[in-house]
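Trainee: Coordinates only, no sequence provided:
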């Protein structure tokens, strides 16, 4: 495809076919993404790739933690505090907080995006049960056959996150060009222990987020594209 077509067609995919992604295709996409620039070519990131049975096990563990932590968060204060102290379902993310209220205009944009998504899905904003069930789908990667988890070495401070973001964008655009879909998910950075159980992750590397990757279905949710800010909002005017 032409580059502009790739950029326009890339969107967050939330419904995947079960078809596996060939290993050679995945390797080619990752190799291509490694051509991305990074600070002094430091490349301070690593990727854990879950497929097949490992992806199913991790998805089951994350989903279980999600439902148990959600139950705790909705209990009265005292029971909530006890749950925080005694449950292994509470977040053990490397970067805190992963999810929370965004400040000012960013919260307004977040809410608008969420409401647009719920409208496409036919979920009433007050329907807590349906919203929880949709959120839970993040933790088994919207049934994508590939789940990727991204780590950075924090000794590179903020440049590691910049470099990872560039790498991830290259990966998502490359996947789009191959007819694949992706969904980058901050929610996959909430719990690390299930990943340490399945991968030999260097202890100094910190989990940032994850990504679902696979072949998109024709589901209506995959056509959702939130409105982007205008150039006027983007560009800082001269003094």
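Mentor: Now that the structure is in, tell me what you want to look at. Treat the numbers as computed from the prediction; the structure is a model and nothing was measured.
Trainee: Could you use CA atoms for every contact and neighbour count after this?
Mentor: OK.
Trainee: residue contacts, the most centrally placed residue in the chain?
Mentor: The centroid of the chain falls nearest to residue 185 when counting by Cα atoms, centre = their mean (1.0 Å). Applying Cα atoms under 8 Å, 6 or more residues apart in numbering to residue 185 gives the contacts 138, 209, 210, 211, 212.
Trainee: which one of those has the most neighbours?
Mentor: residue 212 (28 neighbours; other Cα atoms under 10 Å).
Trainee: would that one count as being in a helix?
Mentor: No. Residue 212 is assigned strand when assessed by DSSP: H, G, I helix; E, B strand; the rest coil, not a helix.
Trainee: any idea how far residue 123 is from it?
Mentor: Residue 212 is 22 Å from residue 123, where distance means Cα to Cα, to the nearest Å.
Trainee: Could you do residue 68 as well?
Mentor: Relative to residue 123, and taking Cα to Cα, residue 68 is found at 22 Å.
Trainee: what's the answer for residue 157, then?
Mentor: Applying Cα to Cα, the value for residue 157 to residue 123 is 39 Å.
Trainee: which one of those two has more residues nearby?
Mentor: Neighbour comparison, residue 157 and residue 123: the larger count goes to residue 123, with 17 against 11 (by other Cα under 10 Å).
Trainee: okay, now the one to match up with it:
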């Protein structure tokens, strides 16, 4: 694929089909993503992949937590408890309204897909050392975007989802992540289920007007 196709083709997948991904493919993607820049070449990221039986056990354990009403306790600050600035808050409000309209009667389908972790055959968990400056989170974001674009280039669907790191204790248990690393985010990988209603159509939220984010001083 050329760069324009990859960049414009990046969007989340709400349900994957049952086709498995060769572990070699994921390893090649992660290895290429290592070329991502980082502060002072610190390369603070690590990637832990869950597949097969280990992934199924993790999914079940996470679903059990949800059913029992156990509150999320992310390593990073809880997304919904953050004190957002007015600008992103207004953007999120618009997103929430448009998403509800878009999904209409598909909200239950999305909730179901989210609980099953989108039927993903592989999930990549990304971490940084707990003893890290804030810049490491910026570096982790660059690394994550590299992984997603490389995955799209290989014909894979992607889903970076906050819900998959809601219970970092379970992530550590099943992905064997040391206690001195913060579980930052997760990216589900797989092949898009083109017959799934929840995937139809592709939903791409509107962008903020360009003049709201772009300023030039000469």
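Mentor: Happy to help now that I have it. A quick note: this is a predicted structure, and the numbers were derived from the prediction, not measured.
Trainee: re earlier: pick out the most distant pair among the contacts of residue 185 of structure 1.
Mentor: Farthest-apart pair in those is 138 and 209; separation 11.6 Å (Cα to Cα).
Trainee: shared neighbours of these two, anything?
Mentor: Jointly contacting residue 138 of structure 1 and residue 209 under the rule Cα under 8 Å, 6+ apart are 185, 187, 188.
Trainee: Aligned counterpart of the second one in structure 2, please.
Mentor: Under the alignment by TM-score structural alignment, residue 187 of structure 1 pairs with residue 163 in structure 2.
Trainee: three-state assignment of the nearest residue to that match once chain neighbours are set aside?
Mentor: Closest residue to residue 163 of structure 2 apart from its sequence neighbours, by Cα to Cα, 6 or more residues apart in numbering: residue 114 at 7.5 Å. Counting by three-state DSSP, the backbone at residue 114 of structure 2 sits in helix.
Trainee: Quick check: the aligned partner of residue 114 of structure 2 in structure 1 vs residue 34 of structure 1, distance?
Mentor: Under the alignment (TM-score structural alignment), residue 114 of structure 2 maps onto residue 138 of structure 1. The gap separating residue 138 of structure 1 from residue 34 of structure 1 is 26 Å, by Cα to Cα.
Trainee: same question, residue 144 of structure 1
Mentor: 23 Å.
Trainee: okay, those two: which has more neighbours?
Mentor: residue 144 (27 against 16).
Trainee: close enough to count as contact, that one and residue 212?
Mentor: Yes. Residue 144 of structure 1 lies in contact with residue 212 (Cα atoms under 8 Å); the separation is 5.8 Å.
Trainee: packing partners for the host helix or strand of residue 32 of structure 2?
Mentor: Using DSSP states H and E, residue 32 of structure 2 sits in helix 23-33. Judged by 3 or more Cα pairs under 8 Å, 6 or more residues apart in numbering; DSSP states H and E, helix 23-33 of structure 2 is in contact with helix 135-153.
Trainee: Quick one: average offset of the helix it packs on versus structure 1, please.
Mentor: When structure 1 is overlaid, helix 135-153 of structure 2 sits 0.6 Å from its aligned residues on average, using mean Cα distance after the TM-score superposition for structure 1.
Trainee: which one in structure 2 is aligned with residue 121 of structure 1?
Mentor: Matched by TM-score structural alignment, residue 121 of structure 1 corresponds to residue 103 in structure 2.
Trainee: List the residues that contact the counterpart of residue 161 of structure 1 in structure 2.
Mentor: Counting by TM-score structural alignment, residue 161 of structure 1 lines up with residue 137 in structure 2. Residue 137 of structure 2 makes contacts with 128, 184, as judged by Cα under 8 Å, 6+ apart.
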